[in-house]
Structures are given as C-alpha cells and as structure tokens.
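> Just the structure for this:
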Amino acid sequence: LLALVLATLTTNLAANVVAPANGFSNLAPGKISFRMGGYITAGIGIAIFPWKLLESTGAYIFTWLIGYSALLGPIAGIMLADYYLIRRTELDRDRLFRHDGAYRYKGGWNPAALVALVLGVLPNLPGFLKAAGFVDSVPAIFETIYAYAWFVGLAIAAIVHLLLMKLRRN
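All right, here's what the predicted structure looks like:
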C-alpha cells in the first residue's frame, strides 16, 4: 500500500506540478521562485476542491469537463479561424517571434482574439454557474447551450475573431 501511495504521489508531482510551477515562476522571475510556483500550484489545486469534482460522475463530467471545454472551445475556434481562414495556412516564421513582428499586435496581445474569447465563453457561463451550484436555476436554453459548450464556444469565437480581424485590416 505504501508503494502504491508513493507511486501515485511521485507520478502526480512530476506530471502535474512541474509545468505550472515553471509557468508561475516565469511570470515574475525575480519575485516567484520555482518553489513558490509549486506552492501557488498546490494552493490552486486545493482551492478548486478536486474531491468535490470526483464526488460523483455527474459533478466531474458536467462541472469540470464541460466547464473546461467551454474555455477550450473558443480558444480552438480562434486558432482555427486565424490559421485557416485569415492567414490561409501561411505564417511568416521570421516575424513570428520578433518583438516588432506582424504578430505582436498591442503589447503582445491580440485585442480581437481576446474579445472573441470572452464572447465565446459568455453564452456558456450561466449553464456553468448552474452546474457548479452557484445558482439554482437558469433558463432552459442556457442548459442546452452548456451541454454543447465546446461547439458553441468554438463557433462563436471563430466567427467573432474572423469578423474583428477583417475589420482590423480594412
């Protein structure tokens, strides 16, 4: 039993703590060490109550998985629209990583992509709040939208990103 517990702990530490700890330490290298990044990761891990998510299959599927897909769908929509529809699969690799390159936008952030992300996530928010137990009820349409969160978010974000980028070019 001890070997099983140790194997689980060491696997999860290597797989789930190192990357976010590095990410947090890279946000502010002079202020956040790798160790502090690990502590931040552990704090967030406790704050999301993983034992509540695994309490039942419904909580895991409808709260965590669909909630996560409500965020990933819009990101995928933005990336697909940008690469296939806006750039037509052509990237200027020389200018891709330059601070003054074509992909820099405003301080390294693409406002059109940020607006598209927010608008892609918003329709799923009421359904998520109900699934997570923050509100007791929402109109039935929001529950239906939330059931298809990835597809809804992908479509809305892709369309909004495409339109905003076309407006930006004109």
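
> contacts and neighbour counts: CA atoms only from here.
Noted.

> what's the spacing between stretch 116-128 and its chain's center?
Centroid separation for stretch 116-128 versus its chain: 12 Å, with C-alpha atoms, centre = their mean, to the nearest Å.

> err, stretch 26-35, not the other one
Chain-centre distance of stretch 26-35: 22 Å, with C-alpha atoms, centre = their mean.

> Over to stretch 163-170?
Distance, centroid of stretch 163-170 to centroid of chain: 24 Å (C-alpha atoms, centre = their mean).

> Which positions in it come out as buried?
Neighbour-count burial for stretch 163-170, counted by 16 or more other C-alpha atoms under 10 Å, picks out Met165.

> Please apply the same query to stretch 112-122.
112-113, 116-121.

> what does stretch 20-40 give?
20-25, 32-34, 37-38, 40.

> so of these, which ones are in helices?
Secondary structure from DSSP state H places 20-25, 34, 37-38, 40 of the buried residues of stretch 20-40 in helices.

> one more, for comparison:
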Amino acid sequence: YSPIDIITKYSPSAAIAFFGLIFAFMATASTNLTGDVPAATNAIIRITRLGWVKSLTIATILAWLLIGPYSMVNWKQSLDVADYLTNFNWYYSMWLGPIAGVMVVDFWLVRKKEYVLDELYNIGPQGKYWYSGGINWIGVGSFLAGIIGEYLISGARGTIQFYYGIPVPGEELAWYYGFFISLFLYWLLALAFKVYALPEKYSKKQ
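Reported below is the predicted structural model:
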C-alpha cells in the first residue's frame, strides 16, 4: 500500500484522515522542493544565467503549464498519468542504485571522505579528477556491471517487464542488487588499479 491508501483505509475518523492527507501532501511537497525543483532551477540558471529566484519562478510556471491545465480538464485521465509517472520513477531507479554504489565507495573508502570541491568543477586535463580523458573508466565499468546484474537476477527469476517496449528489471529489490554489485566491484577494482582510481596520487605525471 501507498501512504495514501493506508491513511484512507485505516484512519478511525474523517478528521484524522484529513490531517493525515495534509502530512502526506507536505511530505510530497517537501520532497519536490528539496529534490526535484533545485535540479530544474539549476538547469535554467545554466542556460539563461538568471538568478535563483527568477529561475525558480520560471521552473514553477513551466511545470504548471505542462501539467496543470491537462490535469484540470482531464482529471480522470490524469490519474492514469500518475500511474505512468510512478512506474517511470520505479524503473529509472534501477540506474540510481549502481550510481550510488560507486559514489559511496569513492567517497568513503577510496578517497577517505576527502574531496577538493573546486576541482570537481575543473573539467580540463589539468583538473585533479580528470582520470583518463575525463572519464573514470573503473566507475563506468562498475556502474554498467550493476545494471547488467539487475537484468541477470531479474531474468533468472522471470520478472523482466516491458515499459513502452523496453525490457526492464521487474524486481522490487533491483535497486539494492545494482547498488551492492557496483559497490563491491568498484571497491575491488579501485584496490587493484589504484593508479586509475586515484590518478592524482599514483599517476607518474604527479
């Protein structure tokens, strides 16, 4: 069940259900404000060079223009759209697990919680985190291995699903499978090939 289903089904009174739905709304709104809105706003800032407030306003207006009118006119169909969005969020999370696995190992184990923040934005060959041609191939390989692992596990269990004709892992735990596969593989590769994982420390150019 989703939180909305639980609130509407098990609330002992309408008043409690009402307040429960308010909290559910606040949780959704706060998640969008802290997770989704900044990404769109930063994209507009990069494109237009406008300030934060103006870019945030533009992002909000564009979001409403894309969703609001359709939802008000075709509110029944918009419920189906909500299901599609939920499924989309479910399926694209398969990419996030392997990414998180690589990031956790790189930060906590490989670099011992030490990053030079300014160098993260230095995208030239002279940058500290340039790796090999600007790409950390160990990280990319570990990420892809996590994705492949998700498909293999889901395929072995017969849970592959199709989303708009695209096969995707149907496992509820696909995120975790990808996370741990990428995590352990990146850790092992970083230990075996330190010159590639920490070029600024082990590279002969340094």
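
> of the ones in helices among the buried residues of stretch 20-40 of structure 1, closest to Ala147 of structure 1?
Pro20 (28.8 Å; C-alpha to C-alpha).

> Around the closest residue to the closest one other than its chain neighbours, how many other residues sit close by?
Nearest residue to Pro20 of structure 1, sequence neighbours excluded (C-alpha to C-alpha, 6 or more residues apart in numbering): Thr41, at 6.4 Å. Neighbours of Thr41 of structure 1 under the rule other C-alpha atoms under 10 Å: 21.

> ok, back up a step: let me have the ones in helices among the buried residues of stretch 20-40 of structure 1 in a markdown table, extended by distance to Leu154 of structure 1.
Listed next are these as a markdown table, based on distance: C-alpha to C-alpha, whole Å:
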| residue | distance to Leu154 of structure 1 |
| --- | --- |
| Pro20 | 25 |
| Ala21 | 29 |
| Asn22 | 29 |
| Gly23 | 26 |
| Phe24 | 28 |
| Ser25 | 31 |
| Phe34 | 34 |
| Gly37 | 31 |
| Gly38 | 32 |
| Ile40 | 30 |
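
> So the residue most central in space within structure 2: helix, strand or coil?
Nearest to the mean C-alpha position of structure 2, by C-alpha atoms, centre = their mean, lies Leu96 at 4.6 Å. Put simply, Leu96 of structure 2 is helix when judged by DSSP: H, G, I helix; E, B strand; the rest coil.

> Val135 of structure 1 now?
Val135 of structure 1 - assigned by three-state DSSP - is coil.

> give the contact list for it.
The contact partners of Val135 of structure 1, taken as C-alpha atoms under 8 Å, 6 or more residues apart in numbering, are Leu129.

> before we move on, what about Phe142 of structure 1?
123-124, 126-127.

> name the helices or strands packed onto the helix or strand harbouring Pro126 of structure 1?
Using DSSP states H and E, Pro126 of structure 1 sits within helix 125-131. Under the contact definition 3 or more C-alpha pairs under 8 Å, 6 or more residues apart in numbering; DSSP states H and E, helix 125-131 of structure 1 sits against helix 140-147.

> next SSE after the helix it packs on?
Assigned by DSSP H and E, the successor of helix 140-147 of structure 1 is helix 149-169.

> And the contacts of that following helix?
Applying C-alpha under 8 Å, 6+ apart, the contact partners of helix 149-169 of structure 1 are 66-67, 69-82, 85-86, 112-113, 115-117, 119-121, 123-124, 145.

> How about stretch 76-86 of structure 2?
The contact list for stretch 76-86 of structure 2 (C-alpha under 8 Å, 6+ apart) reads 70-71.

> Tell me which residues touch Trp137 of structure 2, please.
Tyr196.

> okay if I get the contacts of Phe142 of structure 1 as a markdown table plus neighbour count and distance to Asp94 of structure 1?
Below are the contacts of Phe142 of structure 1 laid out as a markdown table (neighbours: other C-alpha atoms under 10 Å; distance: C-alpha to C-alpha, whole Å):
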| residue | neighbour count | distance to Asp94 of structure 1 |
| --- | --- | --- |
| Pro123 | 19 | 38 |
| Asn124 | 26 | 38 |
| Pro126 | 20 | 42 |
| Gly127 | 28 | 43 |
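
> Just flag the most distant two among the residues you listed.
Largest separation among these by C-alpha to C-alpha: Pro123 and Gly127, giving 8.1 Å.

> what sits in contact with each of the two?
The contact lists of Pro123 of structure 1 and Gly127 share 142, 145-146, where a contact means C-alpha under 8 Å, 6+ apart.
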